[in-house]
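Trainee: Build me a model:
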Amino acid sequence: MEPQTGLKEKFFIVIRGKSRKGFCRGCIGRVEAETQRGEVMGLLYCGNNAGSPKSGGIVRREDTYPLTRHQAQLLLFVSPASKRLELLCNPQLFSAICELTQDDLVVVKHKKGHMPGLVRNLMLIGRKENKEDLHMLGFEVEFVDYDHNLSSKKPAPLPLFSAADIIQVVPSHSVPLGLHWKDGKCESLNRKAVTRINSMPNIGSHARQARESHTEQSVIQSQSSSTCHVPLEVGSMVEVVSNSGITVYGVVRWLGVPGGKTDEWAGIELDYDVNGCSDGVYGSQRYFTCKGNRALFVPVTKCSPDSRFVCSSTGREAPKPTDTPSVTPFEDSEEDAPPVPESDAVSLLVGRMKGIQGHINSCYLDATLFSLFSSSMTLDNICQKPADTEQPITCTLRRIVNRLRRQGFVPAKSVMNFREQLGCDTFRTEEKDPEEFITVLFQKVLCMEPLLKLKSRNETSQGAYTFQVFLEKEQVGPMPTVQQLLDTSCLSGDLKFEEMPSCLMVQMPRFGNKYKMFSHIIPSTELDITDLLYNSPRECFICGHSAAHECLQCLSDRKLQPGRIKQYCAMCNTQVHTHPSRQGHSPKALAVAENEASDTPVQRHTMQLFAVLCIQTSHYVSFVKYGPDPRSWLFFDSMADRCGDDQRGYNIPEIRACPELGDFLSQPEEELARANPSQTPELVCRLLCDSYMFLYQNPAKPLSVPNHQVS
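Mentor: Down below sits the predicted model:
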């Protein structure tokens, strides 16, 4: 293992993996050498001792994310380390923060709420006593008062913020330098003279010059906006420059003339909370309903199309509602794209216009395809390069999967072609259930045998692609786990798996959006199906020796850990059922291998959760685990937003990083059982309340396609 030295200065952040030789998640290091085994040897920076490195450590290269010196300095000032990873989960914002220069407008988190301000200085923090030391970087920000002037109070030390405190960077082309809007007119902003405290290079100065050149055109266009106004409609995505010079973004939810006004106004639901906004009420009248602090009412002349989705063209013309934002042309490669690796998932997938674009009741299909093919290694080889005799629909599916994995976005047109080829009118225009689509996908498109082989009580065998949970509500607690639901359903129906499945999709006891048996269901990140395998060795629930009997009535016994399968050796079976409350039970004899020693340890067979399909008001979304790190979760909605109306508009898909789900699921099962869903983060609560189907994989046994399907 000879290190490869002679490297240029490189920095990194550890994004996953357990602590190993000095490194842990969220810590920042500098590369000293790389080994031929794919490991990085480097110095570790703490961030709480002026950027002085601790002793070196070793970490796998695949567990790191590369950083520039500037990025490393910014992240080093962020504390705790977990916040660094949260910031990296928003690559657009972090990229903009890295380019901030003097006098740029930002919105920061402050004890008074979200506050707009101007970046005054980029501060070096800490001493650099040795060449290995690394300064931390922070931002001095001067708040902008809401009377449209900078604070006129006596000079005081400016507050210092880290990169994680900045929640928005205002695009300079949407905020004319030195100008702000007041009553539809453009006026000067009373700026104070500024000098840098530290002698710092003007980071991003070249980009700054380009943006300021672009700004001059924006000022001219803004001044003429009152005479050349773009028509708006309910559902339009817009941006508004506030009187303090901050750009906010949202969707028009109402248009009309409010009480006391004479011109047309717009009611806008903003992307995030803003102090002083309402929940859809203006004056004493409610015009629409949304979350609190998100409803903004302004004259329509203050609104303009959301510049983040404006197509690039001469003169910056606003797009028509029927125009989907331009995307990079996709060229189908000769090679099939592998699942998106954990290290690339956030940068490739997170954001708006990411994932699969929804269209005409397609959310059931969009959410299912994204769950199955974006990151699952088990499903890696079921969409191989097709042979010349391959049916066209499989070629279409392959192009969708490759485009998702390479580009991070699949336009609605591609999916509509796939729906047309499915051959059924209901697939083209109507919303189906995911289990219907999954059966057609594996059986008709991929030509695969049933994923599950189930043995019933009369020894007959049946195949299935998904497993539907059937049970009585009283058999489990009010907030069961998936493990409890699967165990109880199998025992109640006297079903066993003939063999260990590669993929197990468990459908919850609910019927679309019309009925659900349980208000909340706790995900089991690991599903143990050892006791559900036909004629498989099993151990006694009491003593651990080889089991000879199984009892369905003991399943819900509160004195015997309810919800767990109960099987016993001959002696424990007799003792347990001498209890008066269990004398009426009817234990069932199990088949035991003759050569099986009673004290031989039983090998456990487990499967890992990799995706969850959820439904709310007939709309399907999905949660997908994109890597082994417990916090590597994504939330996908193919119709998170919309531009234009139902006839002429298009849907805007969105993918959000959801590390809070991993934090929640990492708690012990006892803590999860006591959790109050209403007090959990928004997306966690959504999963607990709306789960429809849980998808599990066996990484040791990947799925394979029939031989005639692979070239």
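
Trainee: Please make it C-alpha for all contacts and neighbour counts, starting now.
Mentor: Fine.

Trainee: which of the residues in whichever strand or helix holds V248 are buried?
Mentor: Using DSSP states H and E, V248 falls within strand 247-256. Of the residues in strand 247-256, those with enough neighbours to count as buried (16 or more other C-alpha atoms under 10 Å) are 247-255.

Trainee: Repeat that for stretch 321-333.
Mentor: Neighbour counts over stretch 321-333 (16+ other C-alpha under 10 Å) mark 321, 324-325 as buried.

Trainee: Please generate a structure for the following sequence too, so the two can be compared:
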Amino acid sequence: MQDLMGTIMDKSTPDPVEEAETAFQAVDLGSTVQVGEPPRYGVVKWLGMFPGGSELMAGIELDEYWPKDCGDGSFEGHSYFSCGHGHGYFHPLKNVQPDQRFLTIDPVPAITRGNSIPAENPLQAPLEELEEQHTIPPTQVYVGEKRGIQGHYNSCYLDSTLFGLFALSDVFDSMFLAPDKDAPASRQEFKDLLAKKIINPLRKNGVVRFESVMELRRMIEDLGKMEGVQEKEKDPEELLNLLFKNILHIPPFIQIRRSFGVEDEFFIQLFISFDQTLRLPTIKELTRKMFDEGKLSLTKAPSQLLVQVPRYGRGFKTCQRIVPDLKFDISEFTEAYISADVPGCMICGERSSWKCSQCKHDFMTSESDVYFCEVCSRKAHTRKERRDHTVNRAVTVPMAELDLLSVICIETSHYVCFTRDLDTNTWLFFDSMANRLYDKYNIPRVTDCTAALNEWVYSGDLTQLLSAQPRELPELVRRFTQDVYMCVYVQSKPKSTDNSSYNEEFVDVAWEF
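Mentor: Model prediction:
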């Protein structure tokens, strides 16, 4: 028993081949696993035996809420680990299996076979190098089984990021198209690989095989001088920082002014204090909270924006659900906007974003305009008698509106991507490891999830989403709102109409003033 426990609790990192040979047997703390049939998935948080017990047990934090058989990590009055109620599950270790969805290791990993191509790879898409740049295809090109980017050996972080940036938008094509006369040959080689073996084939065929991505991972590891890129799990923020800064030498997207000076950044990483009143915040509301708390501002409005959402470990999230804004006016976070002297919100006293002259009678003020923050303006104009009000910006700074392109999500250790066709407003869900074949090869899948997201998230009425229990949500809606990791915003297409005011019907949660 002592030898067995020693094997289970050993934290040493095996080499890739040894790990591949034992992957189906080894379960350790932090492993993503599955139990039962149909399988339920989760993360191992505790290993051991109960007092008086005779077999090894695993304490698992399940992904999904399961109140019938789950608690909070306690058993018979003793706490073995901590998690949300309805997620803590104890199961005999001998019946716990590694999560077959994410087990991307075959008995002889492809990375140890040089450039050999396994003939039995179920994706028969050609391994081609396309010189011709392909335009963004219709969404139908991507939809279906064996579509998207094939995952392999913990690659979901890279697969999801590439699909989210390039599948339905050419905004980030400058990463490999922009001229760089003084670039070393290795940098141009990397750009050529990214464009000709991944982006162009993806847009032409709707699918890319794992061999091309493994070639890219090898080059990222070599050029970025980061160990483990070929076999270990990373995260998209870590990957993109490496690509933008160390490999491609792209200028930072944003400049954030802090109390000690200006910092160049590629991301806005949301660090905010815990607030239990944040039941269903938007990305913009969370960004505003951080900027207000930290007294931050942007030196100018960027043309693209990557927002990393607060998340601390697998178990704790600052917000249980988040709604990514379809439109994000970033001008409200610039120095020019923040430094303007405007009255506080009539309702909550926070900084105002909008003003309405037609509300002055309802709020019994002699002022010519009633000022609101964005949240209170939305709530105030929910009432039918105010829905036809014309609401103007509180500060006369030109809008810099960004469109939501993609949302990268993480559940336990697995990354997936939702991305949007900005012309048709079609949403696609991409999972590079949706299925497996021969216990060797991952089968990617792309699903059209437009109807579900429009009904639950973007219908204009969030009452249904607010009141629903996790088990009541459609699977993709739950993942979209509860597992948000990063949101990608890009510059909106120019419009000829004046965008300094709006006259929308605010049909939101039934808040009234």
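
Trainee: TM-score for these two?
Mentor: For this chain pair, the superposition-based TM-score is 0.60 by TM-score structural alignment, normalised by the length of the second structure; 343 aligned residues with a C-alpha RMSD of 3.6 Å.

Trainee: re the thing from before, what is the nearest of the buried residues of stretch 321-333 of the first structure to T396 of the first structure?
Mentor: T396 of the first structure has its nearest neighbour among these in T324, at 20.9 Å by C-alpha to C-alpha.

Trainee: Now do the same for the residue of the second structure positioned farthest from its centre: helix, strand or coil?
Mentor: The centre of the second structure is farthest from one residue, S366, which by C-alpha atoms, centre = their mean lies 46.1 Å away. Classification of S366 of the second structure by DSSP: H, G, I helix; E, B strand; the rest coil places it in coil.

Trainee: which residues are contacting stretch 436-453 of the second structure?
Mentor: Defining contact as C-alpha atoms under 8 Å, 6 or more residues apart in numbering, one finds that stretch 436-453 of the second structure is touched by 100-101, 104-107, 121-123, 142-152, 425-435, 474, 476-477.

Trainee: do stretch 662-678 of the first structure as well
Mentor: Residues outside stretch 662-678 of the first structure that contact it (C-alpha under 8 Å, 6+ apart) are 479-480, 520, 522-523, 525, 630-633, 684-685, 688-689.

Trainee: Swap in 10 Å and give it another go.
Mentor: 477-481, 519-525, 625, 629-633, 660, 680-681, 684-689 (C-alpha atoms under 10 Å, 6 or more residues apart in numbering).

Trainee: Filter those residues down to the ones in helices?
Mentor: 660, 684-689 (DSSP state H).

Trainee: Could you report the neighbour count for the alignment partner in the second structure of M508 of the first structure?
Mentor: Alignment note (TM-score structural alignment): M508 of the first structure maps to V309 of the second structure. Other residues near V309 of the second structure come to 24 when the count uses other C-alpha atoms under 10 Å.

Trainee: which residues does V309 of the second structure contact?
Mentor: 268-272, 283, 286-287, 317-319, 322, 409, 483-487.

Trainee: hang on, the earlier thing: between the buried residues of strand 247-256 of the first structure, which is nearest E435 of the first structure?
Mentor: Nearest to E435 of the first structure out of the buried residues of strand 247-256 of the first structure is V251 (C-alpha to C-alpha; 33.3 Å).

Trainee: picking that back up, got a PyMOL select line for the buried ones in the contacts of stretch 662-678 of the first structure?
Mentor: Here is the PyMOL command that selects the buried residues among the contacts of stretch 662-678 of the first structure (16+ other C-alpha under 10 Å):
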select buried, resi 479+480+481+520+521+522+523+524+525+625+629+630+631+632+633+660+684+685+686+687+688+689
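
Trainee: Now go through the contacts of stretch 662-678 of the first structure and say which are in strands.
Mentor: Counting by DSSP state E, the contacts of stretch 662-678 of the first structure place 625, 633 in strands.

Trainee: mind listing the helices in the stretch 201-350 of the second structure by residue range?
Mentor: Counting by DSSP state H, counting those that start in this stretch, the segments of the stretch 201-350 of the second structure that form helices are 210-224, 236-241, 283-294, 335-338.

Trainee: For R257 of the second structure, which of those is the nearest?
Mentor: Taking C-alpha to C-alpha, helix 335-338 is the member of those nearest to R257 of the second structure, at 8.4 Å.

Trainee: now for the closest one, which elements pack on it?
Mentor: strand 297-298 (3 or more C-alpha pairs under 10 Å, 6 or more residues apart in numbering; DSSP states H and E).

Trainee: tell me, the strand it packs on lands on which residues of the first structure?
Mentor: Taking TM-score structural alignment as the measure, the first structure aligns residues 496-497 with strand 297-298 of the second structure.

Trainee: so how much does the matching stretch differ from the second structure once superposed?
Mentor: After superposition onto the second structure, the mean distance of stretch 496-497 of the first structure to its aligned counterpart is 1.1 Å, using mean C-alpha distance after the TM-score superposition for the first structure.

Trainee: thought R406 of the first structure was touching E335?
Mentor: No. R406 of the first structure sits out of contact with E335 when judged by C-alpha atoms under 10 Å, with a separation of 11.2 Å.
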